[in-house]
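Chemist: Below are the sequence and a predicted model; questions follow.
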Amino acid sequence: MNPYLIAICVLGLIVAALVVYIVVDKIRRKKELDELIEFLTKVQDRDTFPELGLEAEGRMLILRSEIYKLASTLQEQYTGEVKKNTYMAEMLSNISHQIKTPLTAINLMTDALKNGNLDEAQRRRCIANITEQTDHITWLVRSLLTLAEIDAGVLVLKKESVPVKEIIDGIVSGIAIEADIKDVAIEVNVPAENTINCDKRWMSEAFSNIIKNSLQHTEAGGAIKISSEETNLSVNIRIEDNGCGISKKDLPNIFERFYHGEKSDPNSNGIGLSLAKQIINSQNGTISCESEEGKGTIFEIKIYKSATV
């Protein structure tokens, strides 16, 4: 066979193979680019975040991987901003509602005082109601400011060694009259030697919110038991009542801000337990809750001796 003919045939096959390779490569790259364009379009349209296949090779694989990482990061940031904005809108709406209610009552009482047709007893009731609503707004604003300071990490805590009994006795003394009126017994079994390292003022606020919550949901003839014990790791405080209990549906949400469960007091602002949890967490502690409807509720607080939480 003519060697020149053989060479021409071989050269022809090589050229044909190159043409086929180039065509196939262009088709493959076009397919990969189409997939990238489709992926980016879905991300731009904010659909469910799509999966990106890894059939590509070489530089195209690196490009696809980097685009996926960038899109994932942007998607997470976008989702986080949406959640933050939604939370802020809901919080502002709740704050507005919480302040609007007492302000409406104050306006009504003020109008009643202005008309001059009230006797002395009615005037005193109006003034007492205005004072009560003003105190409520003051407490609400102070609580919200405290939550904001805790969130920002700027709440100043003056920690010292404080007997748990000293904190509990002060709270119980403050609500004794209300408990007597409701016919609810408060039993305290806290050893004098149990001490915690905390800011007494703020820890008292936290414990007070929890105990008052128990008192609010305990019927006449019921009881609240407060006890503590010390371990090598922590001081554990237990606040137990035999009140109405919390439903399974509400239990996971009771520490959320502005949350109102099925059995919440209509006048409740939904901040007390949330504030208590934030204060306890900020002082190296944890809080948990167990409850059963019709039987009662148990709050377990652990204040750790060293920074373990």
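Modeler: That came in fine, so what should we check first? Numbering: from 1, shown residues only.
Chemist: rest of the way, CA atoms for contacts and neighbours
Modeler: OK.
Chemist: where do the helices sit along the protein?
Modeler: Secondary structure of the chain (DSSP state H): helices at 3-44, 58-114, 120-152, 164-182, 200-216, 272-282.
Chemist: who does the second one touch, helix- and strand-wise?
Modeler: To tie it back to what came earlier, the one meant is helix 58-114. Judged by 3 or more Cα pairs under 8 Å, 6 or more residues apart in numbering; DSSP states H and E, helix 58-114 is in contact with helix 3-44, helix 120-152.
Chemist: Can you add mean neighbour count and give the helices of the chain back as a markdown table?
Modeler: A markdown table is the format used below for the helices of the chain (neighbours: other Cα atoms under 10 Å):
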| stretch | mean neighbour count |
| --- | --- |
| helix 3-44 | 13 |
| helix 58-114 | 14 |
| helix 120-152 | 15 |
| helix 164-182 | 15 |
| helix 200-216 | 20 |
| helix 272-282 | 21 |
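Chemist: Among those, which comes closest to Asn236?
Modeler: Smallest distance to Asn236 across the helices of the chain (Cα to Cα): 9.9 Å, for helix 164-182.
Chemist: What lies in contact with the closest one?
Modeler: By Cα atoms under 8 Å, 6 or more residues apart in numbering, the surrounding residues in contact with helix 164-182 are 185-186, 188, 190-192, 194-196, 200, 203-204, 207-208, 212, 215, 219-220.
Chemist: try this one next to it:
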Amino acid sequence: MRDKKRRLIHILITASAASVCAFFSIPCAVTAVIQSALFLILYELILAQRRDKAMKLCDDIDRILRSDDIISFDEYSEGELSVLSAEIHKMTTRLREQNAELKKEKKFAKEALEDISHQLRTPLTSVMMILGLINSPELTENERTEYLRDLYKLLARMKWLIETMLSLSRIEADAVKFTKERVNCRRLIGQSIDTASVTAELKGVDIRTKITGDPEFVGDSHYTSEAIGNLLKNAVEHTAEGGTVTITSASSNISTEIIISDTGEGIPESELPHIFERFFRSSEYNKNGFGIGLAFARKIITAQGGKLKASNIKPHGAAFTIRFYHTTI
């Protein structure tokens, strides 16, 4: 409708100009009409080209909505549509990045779910077997008590795995808000030792502390205590009866360190780069665990701007070093 109105106005103007020119000279009027017709044809061609280009851009947008990833906007880099095409290009680039991230997260969630299912399958099978054995009338009271103790341990491990996975997922989804407060390392280490002291006592492992001065850092005491508790649990598990787990802490002008070391067999050198990977299970070091505690500890520390690294110590044993810097580096 707008184009028809525009053409009608153009024809009226041409007719009026031709009438005026005819008053002076017929050839002048003819020339005016021809020039006006040529201008109208040229205008229509340009308008058609712009319309075709706009329609092609609409088709490209439609292809993007259908997840076509091989569309280029280079042909729109010049002309009236250049600004619009540039903004659409930015939008599609961002959408592709988000789509790739969603696919990655979907794959990660699928693998994590498969890993959890696999990790729970073995203890669940053991639980079912123990429940079947407990009902046997031939069991003595001592045997039944032993089976109940094993059942409790299995259920406790399963509970720990589920809670740890939920906490890890919340941290990775940025759903956890870490507090920033002055954390006293002496008090923090004392709280962390309480969570591992029973296991250490039952296994005959001695937990010692070597704290120099009164070290502090800025962070979240609750989650950091969970991280240290996981590291202590790991150290106790890999220390033989009669061995020692030592927690050392000190502070400098640059950082505050907390080191958890043990007198176990250490970590195979080839596996040190992978020890913090989720569900990584060493042929020797993590063969009896779920492979999630160390990943959880590192996620907590790094989420607060700290560092956590693993190393071996001489003559034997492993050490996990937590470092919180006083300033961002």
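Modeler: Ah, there it is. Model, not experiment: these values are computed from the prediction.
Chemist: Average offset of stretch 26-33 of structure 2 relative to structure 1?
Modeler: On superposition with structure 1, the mean distance recorded for stretch 26-33 of structure 2 (mean Cα distance after the TM-score superposition for structure 1) is 6.6 Å.
Chemist: what sits up against that stretch?
Modeler: Thr14, Ala15, Ala17, Ala18, Ser19, Val20, Cys21, Ala22.
Chemist: quick check, distance from it to the centre of its chain.
Modeler: Centroid separation for stretch 26-33 of structure 2 versus its chain: 75 Å, with Cα atoms, centre = their mean, to the nearest Å.
Chemist: what's the answer for stretch 292-309 of structure 1, then?
Modeler: That offset, for stretch 292-309 of structure 1, works out to 17 Å (Cα atoms, centre = their mean).
Chemist: Can I have the buried ones of the contacts of stretch 26-33 of structure 2 as a PyMOL selection?
Modeler: A single PyMOL command selects the buried members of these (16 or more other Cα atoms under 10 Å):
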select buried, resi 14+15+18+19+21
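Chemist: Tell me the one of the contacts of stretch 26-33 of structure 2 nearest Pro268 of structure 2?
Modeler: Thr14 (91.6 Å).
Chemist: Quick check: the gap between the residue most central in space within structure 1 and Ala276 of structure 1.
Modeler: Computing the C-alpha centroid of structure 1 and ranking residues by Cα atoms, centre = their mean puts Glu256 first, at 4.9 Å. To Ala276 of structure 1, Glu256 of structure 1 is 11 Å away according to Cα to Cα, to the nearest Å.
Chemist: What of Thr86 of structure 1?
Modeler: 24 Å.
Chemist: Same check on Pro3 of structure 1?
Modeler: 95 Å.
Chemist: Repeat that for Ile298 of structure 1.
Modeler: Distance of Ile298 of structure 1 to Ala276 of structure 1, given as Cα to Cα: 15 Å.
Chemist: try Glu240 of structure 1
Modeler: For Glu240 of structure 1 relative to Ala276 of structure 1 (Cα to Cα), the value is 16 Å.
Chemist: Contact partners for Glu292 of structure 1?
Modeler: Gly245, Ile246, Ser247, Lys248.
Chemist: Tell me which two of those sit farthest apart.
Modeler: Largest pairwise distance in the contacts of Glu292 of structure 1, by Cα to Cα, is 9.6 Å, between Gly245 and Lys248.
Chemist: what about the two, which has more around it?
Modeler: Neighbours per residue, other Cα atoms under 10 Å: of Gly245 of structure 1 and Lys248, the larger number sits with Gly245, 21 against 12.
Chemist: That one and Ile298 touch, don't they?
Modeler: No. In this structure, Gly245 of structure 1 is not within contact of Ile298 by Cα atoms under 8 Å, at 9.1 Å.
Chemist: Could you name every residue contacting both of these two?
Modeler: Contacts common to Gly245 of structure 1 and Ile298, judged by Cα under 8 Å, 6+ apart, are Ser291.
Chemist: Thr244 of structure 2 touches Thr209, doesn't it?
Modeler: No. At 10.5 Å, Thr244 of structure 2 does not count as touching Thr209 under the criterion of Cα under 8 Å.
Chemist: Compare the two (neighbour count), which wins?
Modeler: Thr244 (21 against 16).
Chemist: excluding its backbone neighbours, what's nearest that one?
Modeler: Asp206 (4.7 Å; Cα to Cα, 6 or more residues apart in numbering).
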